[in-house]
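Trainee: Okay, sequence plus prediction incoming.
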Amino acid sequence: MPVRADAPLGAPTWIDLSTSDMDRAQRFYGAVFGWTFAGAGPDYGGYVIASRDGRPVAGLMPKHPDYDGPDGWITYLHTADIDATLAAATEAGGTACGGVMDIPAKGRMALLTDPAAGFLGLWQPGGHRGFELFGEHGAPAYHQLTTRDYGAALDFYRRVFGWECETVSDTDEFRYATAMFDGDALVGVMDGGQYLGEDAPSDWTVFLGSDDVDKTIELIVDHGGAVVRPAEDTPYGRLAAVADPTGAGFNLTSLPG
């Protein structure tokens, strides 16, 4: 079981779902991935921690009634000094969505957008280290930013988070780089100029691991979810894009045998 104590600095360390239907989300993810759920406590606004095999993998929170955006997953990057990181992000062209929030006994968080409107979070761990299962069935396995401004995005994440990026492809048809952490490619950055809609912002996507992508897709559909892009074999495994019953999208990836 791939268990980790901490994510590398600058790498994804936590994911949570902002959902309009907490009960339905828990039924769905419980049925599809075997997640179990526990409330964070009365002081945490209905926040729920999802676990697999006794290890935290994700959070779920009720969507704020004043927020009219779609349900969706948020990726949080690990920082040791959230105030300094948020300041660096705004200096580099990002936009803070409010200030830093202290989460009692858990850590500190902030939300922001990068210069191409990619929405993401920052997490400075306290008592909560982030997802402890990684690269396992039903756990985060990879993250991808599909961006409207590829060059500006790479410059931003290198400058603010110290990413070391390797170019995978640099053609007009497919422009892609990976951010490397201790030799592992944990994040991909794709030039989405020809994929994103005219008014669509850049998009962070989480890939959840699956022992059998096709079987997981069947479970997703059986429990009210949808297939956004059918499963296909790629040089990086069998991949698919899906959505939960209220439209929150995520991807599936097969796991190394």
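Mentor: Happy to help now that I have it.
Trainee: alpha carbons only for contacts and neighbour counts from here, please
Mentor: OK.
Trainee: Grab the most central residue of the chain for me.
Mentor: Thr75 (3.3 Å; CA atoms, centre = their mean).
Trainee: Tell me which residues touch Tyr47, please.
Mentor: Applying CA atoms under 8 Å, 6 or more residues apart in numbering, we find Tyr47 in contact with Gly39, Ala40, Gly41, Gly59, Leu60, Met61, Pro62.
Trainee: got it, and Ala11?
Mentor: Shown here is Ala11, whose contacts under the criterion CA under 8 Å, 6+ apart are Leu77, His78, Phe181, Leu186, Val187.
Trainee: So the residue lying closest to Val32 once chain neighbours are set aside: helix, strand or coil?
Mentor: Excluding its sequence neighbours, the residue lying closest to Val32 (CA to CA, 6 or more residues apart in numbering) is Leu219, at 5.6 Å. For Leu219, the secondary-structure state derived from DSSP: H, G, I helix; E, B strand; the rest coil is helix.
Trainee: Can you get me a residue count around Leu219?
Mentor: Residue neighbour count, defined by other CA atoms under 10 Å, stands at 17 for Leu219.
Trainee: What of Thr13?
Mentor: Other residues near Thr13 come to 27 when the count uses other CA under 10 Å.
Trainee: Arg175 now?
Mentor: By other CA under 10 Å, 16 other residues sit near Arg175.
Trainee: Test my guess that it contacts Leu154.
Mentor: No - in terms of CA atoms under 8 Å, Arg175 does not count as a neighbour of Leu154; the distance is 11.8 Å.
Trainee: Checking Pro245 next. Helix, strand or coil?
Mentor: What three-state DSSP gives for Pro245 is coil.
Trainee: One more to weigh against that first structure:
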Amino acid sequence: MRPQEQINYIELPAADLAATKQFYTGVFGWVFADYGPDYIAFANSGLDGGFYRSTLTSKVAAGAALVVLYSKDLAGCEKRIVQAGGNIVKPVFSFPGGRRFHFTDPHGNELAVWSEQ
């Protein structure tokens, strides 16, 4: 039974679904399933979700929610993101409880990664 009234799924835009799959699989190990030409679902991410074909992007400055991922190795994760074509848009900074940075994926969606260290 699924928990009631809790966040269950998240969807993000992406113009190039093949490149999106390659980025998130390579950097984070997510697993994808294709649902037609305009939608891919992901799993093995902590919270399941999907990407729908769109030229729009999800950015905090535009009012979008920020998806925050966790990594035990913040520096290693940052390096993998950059090597895979992502951009660091907010360098590592401290906050109560840990440190984090923000990045954009190759499509331009903004996400963050945090760690206790």
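Mentor: Okay, I see it. Source: prediction; values computed, not measured.
Trainee: one step back: what do we get in structure 2 for the residue nearest to Val32 of structure 1?
Mentor: For Leu219 of structure 1, the aligned residue in structure 2 is Arg80 (criterion: TM-score structural alignment).
Trainee: mind checking how far its match is from Ala61 of structure 2?
Mentor: In this structure, Arg80 of structure 2 and Ala61 of structure 2 are separated by 24 Å, where distance is defined by CA to CA, to the nearest Å.
Trainee: Phe28 of structure 2 now?
Mentor: Taken as CA to CA, the spacing of Phe28 of structure 2 relative to Ala61 of structure 2 amounts to 24 Å.
Trainee: now the strands for the stretch 151-257 of structure 1?
Mentor: 164-170, 175-181, 184-191, 203-210, 226-234, 237-243, 249-254 (DSSP state E, counting those that start in this stretch).
Trainee: Specify the stretch among the ones you listed that is closest to Trp14 of structure 1.
Mentor: Smallest distance to Trp14 of structure 1 across those (CA to CA): 10.2 Å, for strand 203-210.
Trainee: name the helices or strands packed onto that closest one?
Mentor: Counting contacts by 3 or more CA pairs under 8 Å, 6 or more residues apart in numbering; DSSP states H and E, strand 203-210 of structure 1 packs against strand 72-78, strand 119-125, strand 140-147, strand 249-254.
Trainee: Give me the number of neighbouring residues for Phe93 of structure 2.
Mentor: Neighbours of Phe93 of structure 2 under the rule other CA under 10 Å: 11.
Trainee: Please say which position in structure 1 it maps to.
Mentor: With TM-score structural alignment defining the correspondence, Phe93 of structure 2 maps onto Glu232 in structure 1.
Trainee: what do you get for Leu111 of structure 2?
Mentor: Match for Leu111 of structure 2 (TM-score structural alignment): Phe250.
Trainee: any idea how far Gly29 of structure 2 is from Glu110 of structure 2?
Mentor: With distances defined as CA to CA, the gap from Glu110 of structure 2 to Gly29 of structure 2 amounts to 18 Å.
Trainee: who's more crowded, those two?
Mentor: A count of neighbours by other CA under 10 Å puts Glu110 above the other of Glu110 of structure 2 and Gly29, at 25 against 14.
Trainee: can I assume that one is in contact with Ile88?
Mentor: No - under the contact definition of CA under 8 Å, Glu110 of structure 2 does not touch Ile88, with a separation of 9.3 Å.
Trainee: List the residues that are in contact with both of the two.
Mentor: Joint contacts of Glu110 of structure 2 and Ile88 (CA under 8 Å, 6+ apart) are His102, Phe103, Thr104.
Trainee: TSV for these, including neighbour count?
Mentor: Shown next, in TSV, are these (neighbours: other CA atoms under 10 Å):
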residue	neighbour count
His102	22
Phe103	20
Thr104	21
